[in-house]
Structures are given as structure tokens and as C-alpha cells.
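In: got a structure for you, letters missing:
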């Protein structure tokens, strides 16, 4: 029986709620007072004239002394700053050296290169598996001597609870909101390319990578005449069936579309490479229960700390969700659904840093998550957090009023950014021009405008880009102020 991808393990919430809470850290940063408008940071925020709410805190990393705090307890959406919490959660639960494994197993005897049984592509939850690595697995089964498969070809993706998408409030076609399963490919996106030829368009869908561009049939796109919406989606017999409005296409271009049945997508691509080696496989089928079998090929991901560094720098949502779900499974001994797993991560963060965040996922894509700047700085300042997270975070360049990089700036900032429409966040570590180390968090959001934009159904609602530019400019002014103030 195939897994229902919309079924989450709702009953697991009560089990997580019974877990014992660890002793909170001795130091918890809980600034309460709002500083006077005479404070430099307050003046910078007032001058920015940013609609909505802004909360920020900066504290000495060594002593915990709060240098400045504006609305420190305002609970706002952290957006992708959530990934900083997820990175530490996953590394501490799974270990920095943890690797995800993708295998090909033979369920039956092999005699003279002929498998008298089924071949199974087995996902281990790797969120970063790409087409080139499926090509490597196909080469491995050829090198193992396999020439023919008499049985069926299956894919198994139940190493993680299957999610159709991360956040169901997002538009169907955005590539950063893909499915998440135990068998993922190309960040669960398919490449859609179009070209105008006279009055018609030709379209193509492929699983492209650095080396290959295998065509796929597990997704299809039709160009139709209509005003709106730009895209529609429907699943038909295991195929992602998209339509796109003709008016939205120029003469030629491309974009990535999310994949909702990634295991079948991966299976089709793997079968393409197997066929190139003379091994013809039947159409892939999903398998609920994994039988015993002999491993013919194995692909191991990069170590988890390297994966988390890439996630923090490129903000890949699927990486965060797979890592967070895997961490929760490791800590509890069983798989959890997304909301339950996010609850578990919030409780873990509370135990570790004496804080009270609310998470609905591990990536920050869902805007119902809430964290205050005070809680985020407490988390970043907790024992051992900076030693693990700081080297993984992206360096934030200082820029001038014209957004040009300031060369040889005396300060050094390593942080995680977060952006949604009308939501902007930044949190991490600052080394001041005087050599002091600070932890900081900035959360800004205009939730009323965000809701208006969501109701409009626009990928980039009116005013969102300008608002986010203003927020990032304010972040820069605050960072440069903190760097100078610490001289």
C-alpha cells in the first residue's frame, strides 16, 4: 500500500510533549526595557521609517551584557534565520560527520549478471542528491556485473515522512516550496524550458545537472490561453501536470518547477542511466515496505557539517527540512510529521538556551513561526553554539548607501539572512573594529501587508521589494553602528 503523502503523524505531538526538559543555561539574555529614542539604534530604526514592527538585540558574546535592545521580546517570523537553529539541532542530534546514504539493492539472487527479482532504489533522506549522482549509481551497478533485471523496479522513499510541500500557503509553482521525502532529486525541482516558434511554443522538462540533461515524463507542461493564474497544478496518475498562461511567457526562457512525486522522478532518471549501460528497467513503482536485499551501489552525501554550511549560505529549504526531520527521528527513535518535528526542535532549543520559540517547520518558509530577537541572541550565545555555527555562516559584506561593497571594512559579520515578502531577518555574530565579539538578531515584519500580498496571489506583491530593500538597508546601518560602537 502506498503512503498517503498528506498523512502526518499527528499523535506524535503528545509523545514529544512528555520528554524531559534539560536544565536551562546559567545565562539567559532577557532584555526587557525599550531604549529611549535618544539611543543611536532607536534613532536609526525611526529614521528608516519601515512599516510594521522591528525588534533587535546585540549582546557581548563573552559576558552576555546587552549593548542595545529595541522591542527585544517582539515575537516575529524568523524566516530563514530558522535554519541557524536547524543546523545546530541536526549537528548535535546526528553528528557533524553524519552522511545520508542512497542505495540500489537487489531483492533476489543474481546469476551470470541476471537478477531474478526486483531492483530497488532506496532513499536515505539525502536532500542534496542530484542527477550526476544517480548516474554514478548506475555505473556502480554495471561495475557490479548486473546486466538484466527480471523483476520490477521500485523506489523507496519512506526514510522520512513524505510531504507534498513545505508550506501550503505558498503558490503552487515556486521552486523553493518542493515536496520532501526520503528520496529526493535536484532539490525536488524539474527544469522547465520554453521557446517561441512562430505562434506556438515548444516546451521541455528535464532533470539537468552539470553533466547531464535527461528528459523526464513524470512532469508535463501545457501552454494555454488565459489571463490568470500564471500556473495551475494537478496530479494525474503519478504525473505532475502543469499549465502555464501564454501571456506570461516571453520568446524563450526557463525556470525550475517543484516536483511533488520526487521518488518517481528519481526512479525515471536512474532508469535512464541504467538503460545507457544496457540494463533495461521497468517503469518505477513506489514501495511502502523495504525488503531485505543485497546492496549493489551506494552514494554517500557530504558530511552533515558541510551540508549545513551550504544550507546556511544558499538557504535551501529542502535541506533544512530533511535535516530537521532526520534529527527529530534520531532523538525520538521514530519519524515525525513536519509540525510535530518543528515542535520538537522548538522544545530542544528551549532546553538548550532557556527560550520559548515557536516553529512550524525547520526552514522558516512558514510565516506562522515566531521568535523574538532576545530569544535568538540567547540561542546564539548558548554554550558551544558560536563555536559550531559561526564557521558555517556566510560572511555579510558591509555596503555603502549605494549598496556598493566597502572594501577592507574593519568589522566582520557572519550571519544568516531571512527573507519573505514583507519579512526580513538577520542574526549571527559580529567582530567589532575593536576586536570584541557580539551576538545579534534583527527581526522585521509588516504582517498586515504580508497578508494582503498573500490574498492577492502574487509571487512578488506590490511594495514587497521596496520594503525588503529598506529593511536590508536598516540592517546594514545597525551592523555598522555596532561595529563602530565596539571600537
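Out: Looks like it arrived, so ask away. Since the model is a prediction, treat every value here as computed from it, not as a measurement. Numbering: from 1, shown residues only.
In: From now on I want contacts and neighbour counts done on CA atoms only, so please keep to that.
Out: OK.
In: could you say which helix or strand contains residue 468?
Out: Using DSSP states H and E, the element containing residue 468 is helix 464-485.
In: can you check residue 414 too?
Out: Here residue 414 is assigned to strand 412-420, by DSSP H and E.
In: what residues does that strand touch?
Out: The contact list for strand 412-420 (CA atoms under 8 Å, 6 or more residues apart in numbering) reads 78-81, 83-84, 312-313, 364-365, 390-391, 393-397, 424-432, 468.
In: I'd like the distance from that strand to the chain centre, please.
Out: 15 Å (CA atoms, centre = their mean, to the nearest Å).
In: Which helix or strand lies directly C-terminal to that strand?
Out: Per DSSP H and E, the first helix or strand lying C-terminal to strand 412-420 is strand 423-431.
In: which helices and strands does that following strand pack with?
Out: Here strand 423-431 touches helix 373-381, strand 412-420, strand 437-445, helix 464-485, going by 3 or more CA pairs under 8 Å, 6 or more residues apart in numbering; DSSP states H and E.
In: try this one side by side with the last:
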């Protein structure tokens, strides 16, 4: 094994406990790497294979969210305005209504009255994971996918508009919509985070299908769905079978009520339809047909909008709330969005161009370009790599930055919330470990699974009162079933408990 010797020597009880965890038969063919350092001094207290690169999984989101916080600041708010382009007389806009997308991924869906964004914590899984096979995805409680559009429509009506004799257009020129990363399309406009949430409910030998948001853009129907006995396996798949029609097929257990998602391939077209319908609900007539392609050819030149043309605007909660959602639920496409927004701030409209300035930011925070490699913003690319030393160095430096508190407050808390809510819930360390989690797992042709990366990185408030930074990484773990993933993740949590209690 490689690594920097830890000093001073930790107590025997801590090292013994860690040895018991890492030497379990499950890890006979696996590799562990970790580093625990003093937050204030940087002194390495525990380390093993700490200079070796590991597959990151979602801990890479720490890099992309910090870069966004650094260039935009935690207090930044997304402003999504609506402009009337044309003459307005007696409540009639003769011209076009334009909604200018800002990259607000919540866009009302997660917005709370107290200025925060809502998120699910395990065992409830975020709806964006409803197509991954993970158990427990549910809709966010009391959420409204069309909230921001309804608010904007009401503002347009309050501005005196009752009719639009023209078209409605989504200006999505903030950056080029990009679909080259593993988790799907990243666009400047987000309505219901650009997915349809589909719920399938067995009823005897039939199923009922419901979905949201319901618009004229898409309907959802049941295809060939086989109902299997209660407790059986549920496997469903949604696909576009004809223009505007999504079909869900597969099999469902008689006692299941699963959530499935389908990613919308044309976010601007979808948002346009949904906005025209919101305007209708607000009593505003639009002469254009609600469905169809977003007519970007009718857009005015970029950056020519004036305040006098503004009819409405949606203002988001602060960016710190968005990065919190990304980190707490491990939201892949939103982490990719942060890279796109970094590119925009760097004067580029191509999402991949955001990777270089992210690397520049984290390099300035002590990360080595020789041992950290980034191919997306979410950690979903199997080529993403970092080391535990890079992570602890980075975490120490982040803590000294103006955005450091916002980043730390966004991390999942062991035994309390986010992806760590059920991990070590009843341990004495619950509530005292804040860490981003990551995992990369692959099914095999013979129905087994292989963990290529399982990771936790973050901050620990030790029982002694000492403040620590920690990075724990594991790779190449064979699993007989997906349930063993949670066993292994629990072992990473148990290692953090040993550190929290013993240092």
C-alpha cells in the first residue's frame, strides 16, 4: 500500500475498529483508501492508500458545487423574467411573450415559503432516481411542478395583459443544451426538472397510470404490463412510442405503487406548452397553438431586452439552497448544470467548457491535477478519479473560503438527512459527521453486482471536540445482491463513527 504515514498514532481502539471493518470477507479482493486530518493544522491522523486514485462516484459533486459557489457566491439568485416584445394596447400584446431561462433547476418545484428548497432524505429517494432501480423513490411532498409558471402567468395578468396576439417563446440561449454526459440532457429551462413523474398502480388484473405535470405536450398510457404476485419484482420502462405519447411497460408486483420517470427530450418545447396553458389558467388568451416546437427564430437579438418590456419575474432561493439539494440527494443532472453555469460565467455557452475552470478552482484549493480527473459534473463517468489526500486538502481549503459554511451546511448529515439519513442512525456519531457520499455500481451478466467506487468525504466533529476532515474510499467490491450495497455503505459510516468517537 502507498500513502503518507499518519502522525501522531491514533488510539489502538480506533485502528483496531477500522481494521475489523476493512478486513471483512466481503472486502477480500477490494481496496480501501482513507485519510483523516486535523481541520485546523492539516496534520494527518489516519491514512491508508491515500495517494492512490479511486473512482469518485458522486463525491465529484463537491468539486462542481464548490466551483459554482466560488464564481456566483452562495447568495446568488436565479432571475427568470418574462418580456412582452411588441405593442401593448387595451390589454392586448401585439407581438410575442418571451420567457428567458436562467438555469433555475427548481423553478418553483422545490421552493418553500421560508426561502429554502425541499429535498427527500433516505429511505425516501429523490424522484430523479426513479429510473435506476433504487427502492423508495417518491414525489416530493407538497410540490407543484408548475408553480413558477403559474406565478409568472399571474404576474403577466396583473400587468394588464389579457391577450397575446403572437407567440410564446422560451429563450434558452443561456447555454447550448447538452446531452453528452451520462445522466441525460442539461438545458437552461427546467419544468419539473424536465421529467414526467409516472405512477403505476395495480388494480386487480389492470393498472392505472397517472403522471405529472399533465400538459398537452405528452400523455402517458399503459402498454404491456404484467402483474406478478405481491412481493415480486417490479421492472418498468417508459418510452416515447409516438409523437406526444409515452408508454410504460414491463411488470409490476400486485402490492407495488412505483414511481417511474421519463426525461423530456425537448425542454424548451415542453416549457412553452406548459407556460401557454398557465397563461390560459390566468385568463390570458394566446393566439398561437400551445403544442409544437419552440419558435426560437422569432427571438430578438440576445441581450436586447429592456426593463420597460418586463412583465413578470420569478426569483429563486439562494444558490446555497440549490447546492444543498445537489449534495443532500446527490442530484446528478443538477450537478452537471453547475458545470454549465461555470462555463457561462467564464464566457462560454458550451457545457464541457466548464470543466477546465472547475479544475482551475479546485487546483487553487490544493487538488493535484496529477491525481484528480474530471469528465462530468456529477461523478457518473467511470473515468472520474481523485484521491483521499486531494479531497482532505480540498476540504480544508474550502473551509477557509467565504462560501465554506454554505458548502458544509449542504452536506448530508450522518443519521440525520440526505443520503446519510439511515446510515448509523442510532450511533453516538449521528449528527456529528457531514459527508458527501458517492457510489458506482454495475450489474453483471450473471446477475451479480460490482462496486467500482464507494466513497464518503466531509467533516467530522470528534467526540474530543477536535474538528476533522475525512475522505474514505473503497473500490472493487463484489456483491451477491444490490442490498449488500447498503451494507458496504454502512461500513463506511461505521469507519466514520470510529473516527468520530476515537480521535
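Out: Happy to help now that I have it. All of these numbers come straight from a predicted model, not from anything done at the bench.
In: quick one on the thing from earlier: just want the angle from the strand holding residue 414 of structure 1 to strand 423-431.
Out: Counting by axes from the mean of the first three to the mean of the last three CA atoms, to 10 degrees, strand 412-420 of structure 1 lies at 170 degrees to strand 423-431.
In: any idea how far the residue nearest to the spatial centre of structure 1 lies from residue 239 of structure 1?
Out: Nearest to the geometric centre of structure 1 sits residue 317, at 1.3 Å (CA atoms, centre = their mean). Residue 317 of structure 1 sits at a distance of 23 Å from residue 239 of structure 1 (criterion: CA to CA, to the nearest Å).
In: go on, residue 62 of structure 1?
Out: Residue 62 of structure 1 is 55 Å from residue 239 of structure 1, where distance means CA to CA.
In: And those two? Which one has more around it.
Out: For residue 62 of structure 1 versus residue 239, neighbours defined as other CA atoms under 10 Å are more numerous around residue 239 (17 against 11).
In: How about the contacts made by the nearest residue to the more buried one once chain neighbours are set aside?
Out: In space, and not counting its chain neighbours, residue 239 of structure 1 is closest to residue 218: 4.7 Å by CA to CA, 6 or more residues apart in numbering. By CA under 8 Å, 6+ apart, residue 218 of structure 1 lies in contact with 238, 239, 240, 264, 265, 268.
In: Map the residue nearest to the centre of structure 1 onto structure 2.
Out: When structure 2 is aligned by TM-score structural alignment, the residue opposite residue 317 of structure 1 is residue 332.
In: Also residue 257 of structure 1?
Out: The equivalent of residue 257 of structure 1 in structure 2 is residue 262 (alignment by TM-score structural alignment).
In: Now do the contacts for that match.
Out: Contacts of residue 262 of structure 2 by CA under 8 Å, 6+ apart are 131, 195, 196, 197, 198, 238, 239.
In: The last one sits in which helix or strand?
Out: Take DSSP H and E as the rule and residue 239 of structure 2 turns out to sit in strand 235-242.
In: and what of the third one?
Out: When elements are defined using DSSP H and E, residue 196 of structure 2 is found to belong to strand 195-203.
In: contacting residues around that strand?
Out: For strand 195-203 of structure 2, contacts defined as CA under 8 Å, 6+ apart pick out 127, 139, 207-213, 220, 227, 252-264.
In: I'd like to know which of these are buried.
Out: 127, 139, 207, 210-213, 220, 227, 252-256, 258-264 (16 or more other CA atoms under 10 Å).
In: Now go through these and say which are in strands.
Out: 207, 210-212, 220, 227, 252-253, 259-263 (DSSP state E).
In: Among those, list the two that are farthest apart in space.
Out: Distance extremes for those: the farthest pair is 227 and 263 at 24.7 Å, using CA to CA.
In: so what's the match of residue 317 of structure 1 up against?
Out: Contacts of residue 332 of structure 2 by CA under 8 Å, 6+ apart are 58, 183, 326, 377, 378, 379, 380.
In: mind putting these in CSV, secondary structure included?
Out: Formatted as CSV, the contacts of residue 332 of structure 2 follow (DSSP: H, G, I helix; E, B strand; the rest coil):
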residue, secondary structure
58, helix
183, coil
326, helix
377, coil
378, coil
379, coil
380, coil
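In: Including neighbour count and distance to residue 471 of structure 2, could those go into a markdown table?
Out: Formatted as a markdown table, the contacts of residue 332 of structure 2 follow (neighbours: other CA atoms under 10 Å; distance: CA to CA, whole Å):
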| residue | neighbour count | distance to residue 471 of structure 2 |
| --- | --- | --- |
| 58 | 29 | 13 |
| 183 | 19 | 25 |
| 326 | 27 | 19 |
| 377 | 30 | 19 |
| 378 | 33 | 18 |
| 379 | 31 | 16 |
| 380 | 24 | 19 |
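In: Compute the number of surrounding residues for residue 288 of structure 1.
Out: Residue 288 of structure 1 is flanked by 14 other residues according to other CA under 10 Å.
In: let me redo that: residue 151 of structure 2
Out: Neighbour number of residue 151 of structure 2 under other CA under 10 Å is 18.
In: where's the alignment partner in structure 1 of it, which helix or strand?
Out: Aligned counterpart of residue 151 of structure 2 in structure 1: residue 136 (TM-score structural alignment). Using DSSP H and E, residue 136 of structure 1 sits in helix 131-143.
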